[in-house]
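**Q** my questions concern the predicted model and sequence given below.
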Amino acid sequence: MEILSLLLLLDLTSFSQALDFWTSHVDNPKTRISGSSHHYCNVMMKQRGLITRSHCMPVNTFIHETNSTLINICATPSVSCGRLSLERCNKSSQSLKVTYCYTKSFARPPDCGYRAKIDFAIIGVICVEGQPAYLLQP
């Protein structure tokens, strides 16, 4: 019974990591929000729970691609995440549609002001059990 509980716990941990990735970083199709691209960031950061009463997340990336496109990143050959990292990363084979949201100077909760940069970029992820679980921020 203990082994079954441990396996269930490990599975829930993987599920939780993947859920955090999809909730924090995926917006496809891109949510239509009236106003400027900066307004998009302000609304989405609040809507996705990325602003707390005591913290403005300084940067976040929203990816505007299909789930299958993102899952397929995990099928690419993995590479080292960096000189000091033991983690293995996977990178998209093509540029993907993204919106970067950056806090403006002196942003303080609950009114964290964001500026947006709409771009196409190669993204890097750490995969867990074949699913993107962590996004490597630029």
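**A** That came through fine.
**Q** C-alpha from now on. contacts and neighbour counts both.
**A** OK.
**Q** so who does the residue nearest the centre of the chain touch?
**A** The centroid of the chain falls nearest to residue 25 when counting by Cα atoms, centre = their mean (3.1 Å). Each residue near residue 25 by Cα atoms under 8 Å, 6 or more residues apart in numbering is listed here: 60-63, 135.
**Q** give me that answer again for 7 Å
**A** By Cα atoms under 7 Å, 6 or more residues apart in numbering, the contact set of residue 25 is 61-63.
**Q** comparison target, given below:
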Amino acid sequence: MDQPAFSEAQDLLHHQTDRPRTKISAKHKYYCDMMMKARGLATDKSCEKNKTSVHSVSPTTRGLCEGPAVTCMKMSEFYNCHLIIFKVIQCTLHLVAVPPHCYYKSVIFQRDVRIVCAGKHPVHLDE
């Protein structure tokens, strides 16, 4: 299996984690609005409908891809997956929101998240 490209790790960092951290608290009413804009998922032309972000992980977090793993699929290729409990935030687009006014509702919870690994490098969070 090929090692992940640097861009895959950067995609994980940029789109699926809150790194760098959004400048307001995750409990703030406009948190998802700001986070989605900062990551280019809410623009003048389009609004991503749903996004789950993990708060306590980055591609450089040590130990995510160590220990027992289960086989999983990513884009029809087999990888190692690891189940880890994380604090996550689900951002869901309000029904009345239209670009460029992308407004989101946020829900914070903890759940098992599958981390897709290539070697010892996390490359994808399985939503």
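**A** Looks like it came in fine. As the structure is a prediction and not an experimental result, all values here were calculated from the model.
**Q** gap between the residue nearest to the centre of the first structure and residue 130 of the first structure?
**A** According to Cα to Cα, to the nearest Å, residue 25 of the first structure and residue 130 of the first structure sit 17 Å apart.
**Q** repeat that for residue 53 of the first structure.
**A** Distance, residue 53 of the first structure to residue 130 of the first structure, using Cα to Cα: 34 Å.
**Q** residues contacting the counterpart of residue 104 of the second structure in the first structure?
**A** The alignment partner of residue 104 of the second structure in the first structure, by TM-score structural alignment, is residue 114. The contact partners of residue 114 of the first structure, taken as Cα under 7 Å, 6+ apart, are 38, 41-42, 101-104.
**Q** please go through the second structure and pick out the longest helix.
**A** Taking DSSP state H as the criterion, the second structure has its longest helix at helix 6-15.
**Q** still on that earlier bit, count of residues packed around the residue nearest to the match of residue 104 of the second structure when sequence neighbours are not counted?
**A** Spatially, and ignoring its direct neighbours in sequence, residue 114 of the first structure is nearest to residue 103 (4.4 Å; Cα to Cα, 6 or more residues apart in numbering). Other residues lying near residue 103 of the first structure total 19 when counted by other Cα atoms under 10 Å.
**Q** good, wrapping up.
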